[in-house]
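1. Predicted model, plus sequence, below.
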Amino acid sequence: MDEIKAILIDDEQSARNVLSNLLERASTNINVLDSCNNLESGVQKIKEQQPDVVFLDVQMPNYAGYEIARFFDVISFEIIFVTAYDHYAIKAFELNAIDYLVKPIDRNKLDIALKKLEHKLHQQASLVDYHSLLKTIKDKNYKKIVIPELGNRHILNLTDIVAIEADGAYSKIHVVNKATIIASKNLKFFENTLSEEPSFFRSHRAWIVNLTYIEFLNKTTLNLTLDNGTITAKISRSRISSFENSI
């Protein structure tokens, strides 16, 4: 595809220089339009130059990077966040399926992020609601998750997910009202992402269930009935004790 236009926003000159040099050596054709040392000036440059992607530092003076949602009614560009080891920020990015890089930036991980960026731009994937991300990080209360599905993204309330079923390299997200979404992430991804959500339980190598929807456990057939009988999940015999302690 044609060159990808980028803007870098980071309050540290050295960090901007390092990232700029890495992007110059990357196999992806990136044209860095501008480099800014704070969010306010970065927002102005974004509005003037209309980049395809913004590489955005998370922690900066005055405004944190994720507060970019305050300045736009619609985010019409992709964002790759650059962050130090911030537990809450990283957790929120994972839940919202947003690309991020951890400082110091690893060249291989940058290349992976750029390949994903190329794919997103090529597919014209719908963009995440960054206002939701902002609230997620500030509240430290993860109530929504973005499910990637074949170039699109579904924003779901965690409380609407009844169960998640393994489907090879993909996962089936069973939600209320009998709907099913095929997510382009495997079950291990969702297990890690939801590890701190007490309502979600890994009942079987192929299933994660939402405990709030459990209706019945059959210890003979090793089946779990959920959501008024609309879904039947499996439970491993070795997980029954942990399951009963979690209810």
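-> Nice, I can see it.
2. hey, let's count contacts and neighbours off CA atoms from now on
-> Will do.
3. helix/strand/coil for the residue nearest in space to the middle of the chain?
-> Closest to where the C-alpha atoms of the chain average out (Cα atoms, centre = their mean) is Ala97, at 1.6 Å. Three-state call for Ala97 (DSSP: H, G, I helix; E, B strand; the rest coil): coil.
4. also this one, for the comparison:
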Amino acid sequence: MPSALIVDDEADARSVLKKILELFCPQVTDIDEAANGRDALRLASGTAYDLAFIDIKLKNENGIDLAKGISNYCNNIVFVTAFDEYAVRAFQTEAIHFLLKPVDPELLQQAVARGLAGNYRLNLLKDRLFLRTKERINVLKYEEIQYIVGDGNYATFHTTNGGSLMVSRNLAYYEKLIDSPVFARSHQSYLIHLQFISEIMVANHLVIMDDGTKIPISRRLRDPFVKAFMQLK
């Protein structure tokens, strides 16, 4: 029968979530609780849980880091928190759902149904990025990004609609996060979506984008960049 692990450092919070599960998700018949990461990992390593509900902000612990360990034993991670500012970090994991306290029973049912539908992981970051500025959370699909320019601890995204968006993360962070063959570095300061390239002027060490933008190619990255472009085409 389907089983679940609830990880929260507050006993009342664990009790409430367990009660909601029992009332609205009766298919989940075996529910265990853990108040800290140590107990959670001990339980998870000994039981093949179908679902793990993890509070992001645990006492003296980071729930997202804990989830990485628990994911070795449970494919379906659901983050639960009272703080919506953690949404971006949660989206950048392989969690199947993100729930805000107080938990909405209908959203809980969706999370459970998603997890029990099979070995299904919803990577909310797949083919898109969630970029946070002071004012909002911006969602950019990979297909909307022409190139990214790095400048120290900042990165500026240039999009297909001619717009741009600066965020306070360095280019290396996004290169690792995207990890897609359609993107390649031409230069230490440029990560390019290869499908928006119009021409590569190898001798001149330049990339010409579809909109006419000229981007430099460094000597060190020229050969792997051209190879990545040719393999994509």
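-> Cool, the structure landed. Owing to the predicted nature of the structure, the values given are computational and were not obtained by experimental measurement.
5. quick revisit: surely the residue nearest to the centre of the first structure touches Lys144?
-> No: contact criterion Cα atoms under 8 Å: Ala97 of the first structure and Lys144 do not qualify, at 10.8 Å.
6. secondary structure element for Glu199 of the second structure?
-> Element membership of Glu199 of the second structure [criterion: DSSP states H and E] is strand 197-201.
7. corresponding residues in the first structure for that strand?
-> Aligned by TM-score structural alignment, strand 197-201 of the second structure falls on residues 214-218 of the first structure.
8. what residue of the second structure is the furthest out?
-> Outermost residue of the second structure (Cα atoms, centre = their mean): Ala203, 38.3 Å.
9. aligned partner of Ser171 of the first structure in the second structure?
-> So, by TM-score structural alignment, Ser171 of the first structure is matched to Ala155.
10. So what's the residue count around its match?
-> 23 (other Cα atoms under 10 Å).
11. Could I get the contacting residues of it?
-> Ile148, Val149, Met166, Val167, Ser168, Arg169, Asn170, Leu171 (Cα atoms under 8 Å, 6 or more residues apart in numbering).
12. Now do the SS call for Asn228 of the first structure.
-> Classified using three-state DSSP, Asn228 of the first structure is coil.
13. same thing with Val139 of the second structure?
-> Val139 of the second structure - assigned by three-state DSSP - is strand.
14. The first structure: which residue goes with that one?
-> Match for Val139 of the second structure (TM-score structural alignment): Ile155.
15. and that match, what does it touch?
-> Val128, Lys144, Ile145, Val146, Ile147.
16. ranking the residues you listed by neighbours, who comes first?
-> Going by other Cα under 10 Å, Ile145 tops the contacts of Ile155 of the first structure with 24 neighbours.
17. Within the helices and strands, which one has that one?
-> Going by DSSP H and E, Ile145 of the first structure is part of strand 144-149.
18. after superposition, how close is that strand to the second structure?
-> Here strand 144-149 of the first structure, set against the second structure after superposition, deviates by a mean of 1.2 Å using mean Cα distance after the TM-score superposition for the first structure.
19. which residue sits closest to Gly229 of the first structure, ignoring its sequence neighbours?
-> In this structure, Gly229 of the first structure finds its nearest non-sequential neighbour in Glu215, 7.4 Å apart by Cα to Cα, 6 or more residues apart in numbering.
20. pretty sure that neighbour is touching Asn228, no?
-> Yes: using Cα under 8 Å, Glu215 of the first structure and Asn228 qualify as a contacting pair, with a distance of 6.5 Å.
21. With neighbour numbers in mind, choose between these two.
-> Glu215 (14 against 10).
22. Please name the residues that touch the more buried one.
-> Counting by Cα under 8 Å, 6+ apart, Glu215 of the first structure touches Leu224, Thr225, Leu226, Asp227, Asn228, Gly229.
23. Give me the buried subset of these.
-> Leu224, Thr225, Leu226, Asp227 (16 or more other Cα atoms under 10 Å).
24. wait, the first one sits on Arg239?
-> No: counting by Cα under 8 Å, Leu224 of the first structure does not reach Arg239; the two are 11.9 Å apart.
25. Could you give me the buried positions within stretch 31-40 of the second structure?
-> Those would be Ile31, Asp32, Glu33, Ala34, Ala35, Asn36, Gly37, Ala40, for stretch 31-40 of the second structure by 16+ other Cα under 10 Å.
26. Filter those residues down to just the ones in helices.
-> Gly37, Ala40 (DSSP state H).
27. If we only consider the buried residues of stretch 31-40 of the second structure, which is nearest to Tyr190 of the second structure?
-> Within the buried residues of stretch 31-40 of the second structure, the smallest distance to Tyr190 of the second structure is 39.3 Å, found for Gly37 (Cα to Cα).
28. Which residue is the nearest non-sequential neighbour of that closest one?
-> Here the residue nearest Gly37 of the second structure, using Cα to Cα, 6+ apart, is Leu66, at 6.3 Å.
29. Mind giving me the packing neighbours of the strand holding Ile145 of the first structure?
-> Packing contacts for strand 144-149 of the first structure, counted by 3 or more Cα pairs under 8 Å, 6 or more residues apart in numbering; DSSP states H and E, involve helix 87-95, strand 152-157, strand 180-183.
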